[in-house]
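Peer 1: here is the input, now give the coordinates:
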Amino acid sequence: MQARGAGIIYLLTILVLLGCLSARETRAENDPGLPVFVSILPQAFFVERIGGNRVTVDVMVQPGQSPHTYAPSPKQMVRLARAKVYFRINAPFENGFIPKLQSAVPGIEIIDTTRGIVLEKMDDHNNTDDHHHDEDLDTHIWLDPLLVKKQAAIIRDGLSAIDPAGRLYFENNFIRFAGELDNLHNRLSLALAPLKGKSFFVFHPAFGYFAKAYGLRQVAVETGGKQPSARHIAQLIEKAREEKVKVIFAQPQFSTKSAETIARAIDGVVIALDPLAGDYLANMEKIAAAIEKALQ
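Peer 2: Model prediction:
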């Protein structure tokens, strides 16, 4: 019944959406900036840094929601009728959602900000014994500032193609943002350099690119969206004890039950760490500081 109800809601939404298309251009003319949609909050930060006052950014996955379980609301689908561009990042929900969006809003420009970036497998970040999901690619590329520079360049080029009059404005903003990312990367590299080779424990393996960028190792409680087996939990407890780990990091979008089980066994604590926070630069500093403190 739930699936059928969801399908009906979706069809009704599409009908409403199609009814809105005729007014799309009129509404867009009254907007303060180019209507842009993104999947997650960090992307909004990037687009606003580059687009400035020439864009108005809307985000699909709201605070507290997970891209792994997210589904667009009818209100969001209607708002998408006025969007000129959607910057995707290969979040899990996008695979089923983007084709429907293109069908319902044929004029919208879909730009893939992962273009040119080699996505790694989750297992490449997480060397545990009994969790292997080769089909799962890690799309958390925003957690490496140097990969964000590549995404920012794609955003700059995409905005320039749609709004040629703002090309120089976008370029100048990109140069400034790229400098901020370089400075961030240099600060984090300096702070985390003494900890190279050390492991930090997380519930969901979101921090693989962060770990790779700064010479750390991420050990995840779950992989592939599945709760860990009792055997896997026992292995993690043993590993945590061997490495004297006392902190398990968990995202606020996920249940912390398994992480808490491990934390109790090692006399440790579970600490929230949110890779989806909206203030990207400040959040990266916060993530680095939390991991640095946990590994000292």
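Peer 1: CA atoms for contacts and neighbours, from now on please.
Peer 2: OK.
Peer 1: contacts only, for residue 102.
Peer 2: The contact partners of residue 102, taken as CA atoms under 8 Å, 6 or more residues apart in numbering, are residue 108.
Peer 1: let's see this one next, to set against the first:
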Amino acid sequence: MKSTPALLLLSPLLLSSPAWAGAPNVVVSIKPIHSLVASIMQGVGEPSLIVEGAASPHTYNMKPSNAAALQAANLVFLVGPGLEIFLEKPLEALGGDAKVVELSEAPGIEKLKFREGGAFEPHDDDDQHGEEGHEHGAEDASHEGHDADAHGAAAEEAEHHHAHGESEFDMHLWLDPMNAKAMAAEIEKTLAEADPANAAAYRTNLEKLNQRLDGLDKSLAETVAPIKDKPFIVFHDAYQYFEHRYDVRVAGSITVSPEVLPGAERLSEIHAKIEDLGATCVFAEPQFEPKLVNVVLEGTPAKSGTLDPEAATLEAGPDLYFQLMENVGASLKDCLSSAS
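Peer 2: Sure thing, here's the model as predicted:
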């Protein structure tokens, strides 16, 4: 191996480069958000990731290495209440050493309320969606057969809200690229305030990221346009932001939340919904038990597919967010286009 020339080491370009110099120590909770932070920190530093590999924030257990990373952090980015429940106590133990940024509170974020039950029955006293009162036709036909399962669904719903720390909003915010833009703006602002020496780099990276997000949004709209009217069932209700943005027709979920295994009544209800609404696909997720999908598919003409909303199968990094979203769109199109 050739040695590096001394003149190269003394290059004025390298001496003036801000890369790594004074960059804050940044920790991010989950892959999709880590991807946005990594995009904005390119050329400056690399954020650490807590939920690595195929793990899910819904079922994650902290490791000693995660605790050490948090103790050393200057900034911690997470989505918000109800998603990273495993972080609540470790973050309390941090004291005032790190700034914790909940991106669900970023200006411009659109938040949608949790939907009730596997068939997405609306709340009694409010719109089923969030702050803008969005309504979607996919749920209009979702009330049949609910009364017979009311007690079982209510019990599961109570567990669901407990598991999500009583948060009223769905925290899968990143599944709308416009929410990703709002989070990216907050990430850039926070980094620039913590590290003013590299503020110009963060701003340039944000501008590039916004251009990519706008292109992604347009591409996804084109991808799902041919299958917008075909109803489908998902493993858990993680997709209403994608549904809201692109007007696809999610008809229900097998389970309200991955922390709560569905009972026989809910599985029966979803099985009936496939037949009643003509749902053409049922989507599993790579982190969770596929047998439940097979149970609700049995005896129906619906096909199975896989969606990966938390990027369990993808390698962490700046491109992950775009791969995640493109994969969701492509998986929907592939299954729903081939289904009768």
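Peer 1: please state their TM-score.
Peer 2: Once superposed, the chains reach a TM-score of 0.81 (TM-score structural alignment, normalised by the length of the first structure), with 267 aligned residues with a CA RMSD of 2.4 Å.
Peer 1: who's in contact with residue 207 of the second structure?
Peer 2: Residue 207 of the second structure makes no contacts at all, as judged by CA under 8 Å, 6+ apart.
Peer 1: okay, and it sits in which element?
Peer 2: Using DSSP states H and E, residue 207 of the second structure falls within helix 199-224.
Peer 1: what do you get for residue 310 of the second structure?
Peer 2: Assigned by DSSP H and E, residue 310 of the second structure belongs to neither a helix nor a strand.
Peer 1: what do you get for residue 236 of the first structure?
Peer 2: If you go by DSSP H and E, residue 236 of the first structure is part of helix 230-242.
Peer 1: which stretch of the second structure lines up against the helix or strand just after that helix?
Peer 2: The first helix or strand that comes after helix 230-242 of the first structure along the chain, using DSSP H and E, is strand 247-250. Mapped onto the second structure using TM-score structural alignment, strand 247-250 of the first structure covers residues 281-284.
Peer 1: so how far is the matching stretch from its chain's centroid?
Peer 2: Stretch 281-284 of the second structure sits 18 Å away from the centroid of its parent chain (CA atoms, centre = their mean, to the nearest Å).
Peer 1: one step back: show me what counts as buried in the helix holding residue 207 of the second structure.
Peer 2: For helix 199-224 of the second structure, burial by neighbour count (16 or more other CA atoms under 10 Å) applies to 199, 201-203, 205-206, 209-210, 213, 216-217, 220-221, 223-224.
Peer 1: what range in the first structure matches the helix or strand following that helix?
Peer 2: The helix or strand immediately downstream of helix 199-224 of the second structure is strand 232-236, counting by DSSP H and E. Mapped onto the first structure using TM-score structural alignment, strand 232-236 of the second structure covers residues 200-204.
Peer 1: next, count neighbours for the nearest residue to residue 83 of the second structure once chain neighbours are set aside.
Peer 2: Take residue 83 of the second structure and drop its neighbours on the chain: the residue closest to it by CA to CA, 6 or more residues apart in numbering is residue 171, 6.1 Å away. Residues lying near residue 171 of the second structure (other CA atoms under 10 Å) number 23.
Peer 1: now do residue 234 of the first structure
Peer 2: Residue 234 of the first structure has 14 neighbours, counted by other CA under 10 Å.
Peer 1: could you do the one 3 residues further on as well?
Peer 2: The local packing of residue 237 of the first structure (other CA under 10 Å) involves 20 other residues.
Peer 1: any idea what it aligns with in the second structure?
Peer 2: Using TM-score structural alignment, residue 237 of the first structure lines up with residue 271 in the second structure.
Peer 1: same deal with residue 59 of the first structure?
Peer 2: Using TM-score structural alignment, residue 59 of the first structure lines up with residue 49 in the second structure.
Peer 1: which residues are in contact with the nearest residue to that match once chain neighbours are set aside?
Peer 2: Leaving out its chain neighbours, the residue that sits closest to residue 49 of the second structure by CA to CA, 6+ apart is residue 28, at 5.1 Å. Residues in contact with residue 28 of the second structure, defined by CA under 8 Å, 6+ apart, are 34, 37, 47, 48, 49, 50, 76, 77, 78.
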